[in-house]
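In: Okay, here's the prediction I keep looking at, along with the sequence it came from:
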Amino acid sequence: MKLGVTLSTFAATETTNVVDRAVELGTEAERLGLDSMWFAQMASYDAIALASAVGRAVPRIFVGTAVVPIYPRHPQILASAAKTAQAATGGRFQLGIGLGAKNLLEPAYGLPYPPPITHLREYLGALRPLLDGKDTGYDGATVTSHPVAATAVAGAEQTIPVLVAAMGPQALRITGQFADGTIPFLAGPKALEQHIVPALTKAAASAGRPAPRIIITVPAVVTDKAAEVIASATEQLAFYEHIPSHQRVFDWDGVDRAGELMLAGDEDTVAAGLRRYLDAGATEITLTYTDVAGDADRARTWRLAGELASS
């Protein structure tokens, strides 16, 4: 079982330096045998910069973003940051991107939110050559990119995997055609098996691309306070219930509240829940919201993840 962890809420209550804490957690994850550590983009810290710092300090673990919204970043800016991270980590950086939520991002930035599917297709079309150090331009309805100087970065010659937080049919089709896989959040085993995996696999095959990576991000905690953890997660994850793409996936899974997808319980309960995602077609799993019940349960959850990763 290929397992990693995604840090999303870890900095909200920290009083120590956020980079120092991330490196500390990365060192712990590597020691426990976890394969990867991912960082969500927040309003506070920059996910790519944080992944770079951890990957530079921790010598073996893979790092990535889960995810960076492409709005309102220009592909040239995102590519430059990603290639710098690849050079900093010795080829262990993975770029996870997403469309983001219009109702959250458009008011925050004050810029018109582009038609999402067109923008995703054009963004990936402009981004991939830039990541490969090619200076070819791109002209689309929502993306125009014409580098004025060379875009190659010494030390970043290894291909940077691009994962898209795609769950809907159109986004999955584009992801299969242009990206290396998907990295969905809050998609249960039923949605994965019946909708996400078949659509993405078909799109990749039709485009003549390799079998896609399907990295499912699962909220999970090994705890003796399962009911309390689920109640807290239900409150914290309620925001996603108002995003149309997530509403569709919740319907596929037959759940009303996002918190119903929280895995909480003893080691056997959580391990069995994770195996259901593998049976549904996930190629990799990352655990998130592992600190929702405090650091002791987070550490207990990471220990189980390390054991499963090495088994």
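Out: Perfect, I can see it now.

In: alpha carbons only for contacts and neighbour counts from here, please
Out: Fine.

In: and residue 21, that's in a strand?
Out: No: counting by DSSP: H, G, I helix; E, B strand; the rest coil, residue 21 falls outside a strand, being helix.

In: And it, how far from residue 158?
Out: Note on residue 21: its distance to residue 158, by Cα to Cα, to the nearest Å, is 28 Å.

In: who's in contact with residue 10?
Out: Residue 10 makes contact with residue 291, according to Cα atoms under 8 Å, 6 or more residues apart in numbering.

In: Okay, buried residues for the host helix or strand of residue 25 please.
Out: Using DSSP states H and E, residue 25 falls within helix 18-32. Across helix 18-32, burial judged by 16 or more other Cα atoms under 10 Å covers 19, 21-23, 25-30, 32.

In: repeat for stretch 149-165
Out: Using 16+ other Cα under 10 Å as the burial criterion, the residues of stretch 149-165 that qualify are 151-152, 156-157, 159-165.

In: for stretch 94-114, same thing?
Out: Those would be 94-101, 105-106, 113-114, for stretch 94-114 by 16+ other Cα under 10 Å.

In: then this one, side by side with the first:
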Amino acid sequence: MTIGVTLSATSRQLPIDATVRLAREARDAGLRSAWFGQSFSYDSPLLAAIVGREVPGLEVGTSAIPVFGRHPLLISSQAQTAQAATGGRYHLGIALGARHLVEEGFGIPYERPVALLREFLTALRPLLETGQADFHGELLTATTPLPAAVPDARPTVPLLVAAMGPQALRVSGELADGILPFLAGPRALAAHIVPAVTAAAEAAGRPAPRIVALVPGVVTADPDAVRETAAGALALYEGIPSYRRAIQLSGATRAADVAVIGDEEHVAAEVRRYRDAGATEVVFTATDLGGEADRHRTWKLLGELAQA
């Protein structure tokens, strides 16, 4: 199983050098991938490209870019640039986004999200594979009127979707390479998410999808204090319907209840539960909840599990 971590760049001035140092630390600990969420303060494909170029051997990805306010032609250009910069180690994740962020941030109505996702993926996949598109949908148009460059030997950018709801899972299984579920525990993965996306992929004649489970978690000697911190840090997701549903399907009532917090033995056992539930990859998020010492312990354990 591939195991990775998310790296957050949250200061007002993007700390690129600090992020690169963290990425090197993650790689040296034995972790296989580093992922970057999209923010209003930095561009995640560009940051992934910089980190991937500076840290050889580490897979990098975005998790995930909302489709509202973006266009397949532009996302494809960003992704292919990152793929070229990293020598084929970039993974593109897209998402529906949250209604309040889309409508308040972009002033765009959050309407027909699954239909938009389907059209976005339909236009984006040929762009990533051939550099060309000729798509005329109901919600968007994506064409390449100028000749595209001949694709080189780089592998096609893997295309993942932060999908958890039934309709988004069906579209992702049909058109994407995998999914990026967040706050979906092993119970939700095994009983609802993995079967749905796998069945959709099989029906479309596509390979078994990647299941990249994003898991908030940390190794710590003080789980009660860290869990209290996690409750505040993750509470905002409880107001977003897709996350709330995933939390409930996981048998939890709060987002923090899905977080993996405890000693090395507990965290290792939970990683195995995700694997047994169908996750092909596990990416730990929020590993800084307990502070620097806990992050080091977490990355050390995850690196050992990745090597094993």
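Out: Ah, there it is. All of these numbers come straight from a predicted model, not from anything done at the bench.

In: one step back: make TSV out of the buried residues of stretch 94-114 of structure 1 and add secondary structure and distance to residue 76 of structure 1.
Out: Formatted as TSV, those follow (DSSP: H, G, I helix; E, B strand; the rest coil; distance: Cα to Cα, whole Å):
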residue	secondary structure	distance to residue 76 of structure 1
94	strand	17
95	strand	14
96	strand	16
97	strand	14
98	strand	16
99	coil	17
100	coil	18
101	coil	22
105	helix	20
106	helix	21
113	coil	18
114	coil	17
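
In: Would you quantify the distance from residue 264 of structure 2 to residue 225 of structure 2?
Out: For residue 264 of structure 2 relative to residue 225 of structure 2 (Cα to Cα), the value is 17 Å.

In: Name the nearest residue to residue 262 of structure 1, sequence neighbours excluded.
Out: Leaving aside its sequence neighbours, residue 262 of structure 1 sits nearest to residue 219 (Cα to Cα, 6 or more residues apart in numbering; 5.1 Å).

In: okay, stretch 223-236 of structure 1 sits on what stretch of structure 2?
Out: Aligned by TM-score structural alignment, stretch 223-236 of structure 1 falls on residues 220-233 of structure 2.

In: now that stretch, how far from the chain's geometric center?
Out: Centroid separation for stretch 220-233 of structure 2 versus its chain: 23 Å, with Cα atoms, centre = their mean, to the nearest Å.

In: For the most centrally placed residue in structure 2, give me its contacts.
Out: In structure 2, the C-alpha closest to the average C-alpha coordinate belongs to residue 63, at a distance of 3.0 Å (Cα atoms, centre = their mean). Taking Cα under 8 Å, 6+ apart, we find residue 63 of structure 2 in contact with 35-38, 92-95, 162, 180.

In: And it, what's its match in structure 1?
Out: So, by TM-score structural alignment, residue 63 of structure 2 is matched to residue 66.

In: Its match and residue 108 of structure 1, how far apart?
Out: In terms of Cα to Cα, residue 66 of structure 1 sits 20 Å off from residue 108 of structure 1.

In: try residue 251 of structure 1
Out: 29 Å.

In: and residue 280 of structure 1, what is it in contact with?
Out: 189-190, 192-193 are the contacts of residue 280 of structure 1 under Cα under 8 Å, 6+ apart.

In: Go through the residues you listed and name the one nearest residue 86 of structure 1.
Out: Using Cα to Cα, the shortest approach to residue 86 of structure 1 within the contacts of residue 280 of structure 1 belongs to residue 192, at 29.7 Å.

In: what residue of structure 2 takes the place of the closest one?
Out: Using TM-score structural alignment, residue 192 of structure 1 pairs with residue 189 in structure 2.

In: Next: residue 51 of structure 1.
Out: Under TM-score structural alignment, residue 51 of structure 1 pairs with residue 48 in structure 2.

In: ok, for its match, nearest residue in space, not its chain neighbours?
Out: Looking at residue 48 of structure 2 with Cα to Cα, 6+ apart, the closest residue is residue 60, at 5.7 Å.

In: and that neighbour, which of the three is it?
Out: Residue 60 of structure 2 ends up strand, using three-state DSSP.

In: show me where structure 1 has strands.
Out: 3-7, 36-39, 62-65, 68-69, 93-98, 138-139, 144-145, 162-164, 181-182, 213-222, 263-265, 284-288 (DSSP state E).

In: Which among the ones you listed is found nearest to residue 14 of structure 1?
Out: strand 3-7 (12.7 Å).

In: and the angle from that closest one to strand 213-222?
Out: Orientation check (axes from the mean of the first three to the mean of the last three Cα atoms, to 10 degrees): strand 3-7 of structure 1 against strand 213-222 gives 70 degrees.

In: Now do strand 3-7 of structure 1: distance to the chain's middle.
Out: Here the centre of strand 3-7 of structure 1 is set off from its chain's centre by 9 Å, with Cα atoms, centre = their mean.

In: and if you look at stretch 215-231 of structure 1?
Out: 18 Å.
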